[in-house]
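>>> kindly return the folded structure for what I paste below:
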Amino acid sequence: MFGSIMGYLSKDLGIDLGTANTLIHSRGQGIVVNEPSVVAINTRNGQILAVGHEARAMLGKTPPNVLVSRPLQRGIIADFEVTEKMLRYFFEKLHRETTAFIPRPRVVVGVPLDVTEVERKAVGDAVLSAGAREVHLIEEPMAAAIGAGMPITDPVGNMIIDMGGGTTEIAVISLSGVVTAKSIPIAGDELNRNIIQYAREVFNLLLGEKVAEEIKIDIGSAIDIAETLEAPMRGRDLLSGLPREITVNDEQIREAMGRSVRAIVEHVKSILEITPPELVADIYRRGIVLTGGGAMLRGMDGAISQGTGLPVRITDEPLMAVVRGTGLLLEDAKLLHDVEIPLQEVMR
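The predicted structure is shown next:
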């Protein structure tokens, strides 16, 4: 009885708990949170100073007593306590306008493909500790496919590539199940590191992570593009120790990221090689769907298409695909039952 009352007063939530960003879908409202998965903490008293965009703005600019933490690495909880505090902050923020004294939402959360049972349980426990009354876990490629509108319940091959911040998840789905899949630690963060390493080796310039990401967004591309793009690259000269600015172009940044882009394409091909032929025939006809923040890199769809010989399309609002999928599952109890990960330890 008490649980049903809490359910009435609380909002059911779908969560994309990503390495780079946390997105939350509230039932009946749509996407209500889209914030970086970053938390700033005062190490002297353990107090949270900022979460999300405010915390991300502090990266690399803090005094010794302020720690800016990214509690999720490769989609896995690296710091349980900070993750719990971040989720509790978002839950309380969303429920301030309700009459519930304690928000107790029902929550659907996306998790990476290759996480262990212990890591899955850590996600469930963190969400429960943050205030959820019930947790359902779903594999992120499955959530992304649902969010992209793919017919995952039909007997046809659906191939999806979800490029996030920490991982790229490649999966072939049919009849509400993952047939073949692979999760690789090459995604948005790795592309940023490629740019940082390139700047160090070629220009003797030490870059910050935010600067590298801005350059990737501004002029980065996976294949040759028609127009030449340029951007300033600012950092510390490793020889003089002084600030320095140079101008780089899209060709240089493409060279910096080239090895990682080629590795992603090779992993896509390796999944196709082990996929049953009937499903490969469907994929040849239907193509591959690309989701996640990495899908927004210029020419990423073209690079995969060139490497595989298959049509590739980017779904609408690719960054929102996983959280949209969790939101749709909140509305469809039968589909949620069919696709959720059967992990009783996190169900309460």
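>>> make it CA atoms for all contacts and neighbour counts henceforth
OK.
>>> and residue 161, how far from residue 235?
Counting by CA to CA, to the nearest Å, the gap between residue 161 and residue 235 amounts to 33 Å.
>>> neighbour-wise, which of these two wins?
The residue with the greater number of neighbours, taking residue 161 and residue 235 and applying other CA atoms under 10 Å, is residue 161; the counts read 28 against 22.
>>> part of a strand, is the more buried one?
Yes: residue state for residue 161 (DSSP: H, G, I helix; E, B strand; the rest coil) corresponds to a strand.
>>> mind listing what it touches?
Contacts for residue 161 were tallied using CA atoms under 8 Å, 6 or more residues apart in numbering; they are 141, 168-171, 288-291.
>>> how about 6 Å then?
Residues near residue 161 by CA atoms under 6 Å, 6 or more residues apart in numbering: 169-170, 290.
>>> those residues in strands, which ones?
Residues of the contacts of residue 161 located in strands (DSSP state E): 169-170, 290.
>>> break down the stretch 101-250 of the chain into its helices, ranges please.
If you assign secondary structure with DSSP state H, counting those that start in this stretch, the helices in the stretch 101-250 of the chain sit at 117-129, 140-147, 188-203, 209-219, 250-273.
>>> ranking those by burial, who's on top?
Compared across the helices of the stretch 101-250 of the chain, helix 140-147 shows the largest average neighbour count, a mean of 28 (mean count of other CA atoms under 10 Å).
>>> make CSV from the helices of the stretch 101-250 of the chain and add distance to residue 46 to it.
Converted to CSV, the helices of the stretch 101-250 of the chain look like this (distance: least, CA to CA, whole Å):
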stretch, distance to residue 46
helix 117-129, 18
helix 140-147, 32
helix 188-203, 27
helix 209-219, 25
helix 250-273, 38
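>>> ranges for the strands of the stretch 201-348 of the chain?
For the stretch 201-348 of the chain, applying DSSP state E, counting those that start in this stretch gives strands covering 205-206, 230-237, 243-249, 288-291, 312-314.
>>> could you dump those strands to TSV with distance to residue 272?
Conversion of the strands of the stretch 201-348 of the chain to TSV gives the following (distance: least, CA to CA, whole Å):
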stretch	distance to residue 272
strand 205-206	39
strand 230-237	36
strand 243-249	34
strand 288-291	11
strand 312-314	14
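>>> want to put them side by side, so please do this one too:
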Amino acid sequence: MAALRTDMGIDLGTASILVYAKGKGIVLNEPSVVAIDQNTNKFLAVGEEARKMLGRTPGNIIAIRPLKDGVISDYDVTERLLKYFIQKAIGRTLFKPRIIVCVPSGVTEVERRAVLEASIQAGSRKTYLIEEPIAAAIGAGIDITQPDGNMIVDIGGGTTDVAVISLGGIVVSRSLRIAGDDCDDAITRYIRKKHNMMIGERSAEALKMNIGTAYRRQKEVYMEVRGRNLVTGLPKTINVSSDEMLEALEEPVNAIVETVHAVLERTPPELAADIGNTGIVMTGGGALLYGLDKLIQIKTGIPTRIADDPIECVAIGTGKSLDWVDILDNSLIDSESIRR
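The predicted structure follows:
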């Protein structure tokens, strides 16, 4: 039997899409990857199944990520992807759902419009947009309606959003298009340069997740990785250390730390004092990079902690904000206002 209506929040991420259904919590968490048959333009696989195909498809099949740097790079595929995930998450409903989609704080008006239009075409009755730092703060359990300064560092797949929030809105923010994917690219470049070996996207991500580090570990750890020798063209296996990962990730990690520092420099004194007391909260999958919280704490002198559930934090906050639409009205942009 079809439900009357299920409102939902969607974390439309570069690396993964999470869907929060009102009253149910997170009902879907899958990679934002699609495998398409170029001859027929049909979806062959979506999500985790399609992610396994990255770098392994024959000529007529392409596995792509339709979102880049937190925004839509392929409108048609994103629309079809959203429609697929909405139907999979809530099934049949008599009335179209209201949807809140979170976007990076630095997106342009054109990028906002693209997200809104894609959501409407995918089947929403009304779509709101919420900026990622606000959604992350709500998901982390912070009462953003109070006149207190809270600092959020949200590190996703395509963007890093750093923001100071007070009274339900963003006071100071900066969106950096360097995040988890750039860390993967940095690892790929490092392995190619130092070991003369080419590794795939999934291997680079595995290195980052297992032995990646932003701050030197007390005990060095190693991981075996396989790839293609660039000299002989043959398969090759090497052991990579966490110290090598520290060197490989130095550039993107420093860019993130410098962004945090830049936002703190622009923060009003009263709010800066609040942040000094309450600390910095980190969310997003990138927050799980070993030692990054410690590095930010050392560089800023401000206590830094990782939210309880950093990966699902933004999606939870996006879903919870459905109850806060009236309070957050100034922070939200809806599909009707952007059409006017």
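>>> fetch the TM-score of the aligned pair.
These two chains, once laid on top of each other, score a TM-score of 0.96 by TM-score structural alignment, normalised by the length of the second structure; 339 aligned residues with a CA RMSD of 1.5 Å.
>>> out of the strands of the stretch 201-348 of the first structure, nearest to residue 137 of the first structure?
strand 288-291 (19.3 Å; CA to CA).
>>> ok, so of the ones in strands among the contacts of residue 161 of the first structure, who is nearest residue 267 of the first structure?
Taking CA to CA as the measure, residue 170 is the one of those closest to residue 267 of the first structure, at 8.2 Å.
>>> that closest one against residue 180, yeah?
No: distance between residue 170 of the first structure and residue 180: 8.4 Å, which falls outside the contact criterion (CA atoms under 6 Å).
>>> the more surrounded of these two?
When residue 170 of the first structure and residue 180 are compared for neighbours, residue 170 comes out ahead with 24 against 17, by other CA under 10 Å.
>>> report the contact partners of that one.
The neighbourhood of residue 170 of the first structure, defined by CA under 6 Å, 6+ apart, consists of 160-161, 181-182.
>>> mind telling me what it corresponds to in the second structure?
Structural alignment places residue 170 of the first structure opposite residue 162 in the second structure (criterion: TM-score structural alignment).
>>> please apply the same query to residue 181 of the first structure.
Using TM-score structural alignment, the equivalent of residue 181 of the first structure in the second structure is residue 173.
>>> what's the neighbour count on its match?
24.
>>> contacts only, for the closest residue in space to it that isn't next to it in sequence.
Taking CA to CA, 6 or more residues apart in numbering as the measure, residue 173 of the second structure lies nearest to residue 163, with 4.1 Å between them; neighbours along the chain are not counted. Contacts for residue 163 of the second structure were tallied using CA under 6 Å, 6+ apart; they are 151-152, 172-173.
>>> which one of those residues sits closest to residue 11 of the second structure?
When the contacts of residue 163 of the second structure are compared for distance to residue 11 of the second structure (CA to CA), residue 152 wins out at 16.4 Å.
>>> what's the spacing between the equivalent of residue 69 of the second structure over in the first structure and residue 165 of the first structure?
Structural correspondence for residue 69 of the second structure with respect to the first structure (TM-score structural alignment): residue 74. If you measure residue 74 of the first structure against residue 165 of the first structure using CA to CA, the figure is 7 Å.
>>> wait, the match of residue 69 of the second structure touches residue 166, no?
Yes: counting by CA under 6 Å, residue 74 of the first structure does reach residue 166; the two are 4.0 Å apart.
>>> list the residues that contact both of the two?
Common neighbours of residue 74 of the first structure and residue 166 (criterion: CA under 6 Å, 6+ apart): residue 19.
>>> pull the number of nearby residues for the residue nearest to residue 66 of the first structure when sequence neighbours are not counted.
If you skip the residues right next to it in sequence, residue 66 of the first structure has residue 42 as its closest partner in space, 4.7 Å away by CA to CA, 6+ apart. The criterion is other CA under 10 Å. On that basis, residue 42 of the first structure has 16 neighbouring residues.
>>> and residue 42 of the first structure, what's its match in the second structure?
In the second structure, the residue equivalent to residue 42 of the first structure is residue 37, according to TM-score structural alignment.
>>> correct me, but that match touches residue 61?
Yes: Residue 37 of the second structure is in contact with residue 61 according to CA under 6 Å; the separation is 4.6 Å.
>>> what's the counterpart of residue 207 of the second structure in the first structure?
In the first structure, the residue paired with residue 207 of the second structure is residue 215, using TM-score structural alignment.
>>> check the gap between residue 168 of the first structure and residue 42 of the first structure for me.
When CA to CA is the yardstick, residue 168 of the first structure and residue 42 of the first structure sit 33 Å from each other.
>>> now swap in residue 158 of the first structure and tell me
Computed with CA to CA, the distance linking residue 158 of the first structure and residue 42 of the first structure is 46 Å.
>>> same question, residue 147 of the first structure
Using CA to CA, residue 147 of the first structure is found at 37 Å from residue 42 of the first structure.
>>> same deal with residue 222 of the first structure?
The gap separating residue 222 of the first structure from residue 42 of the first structure is 39 Å, by CA to CA.
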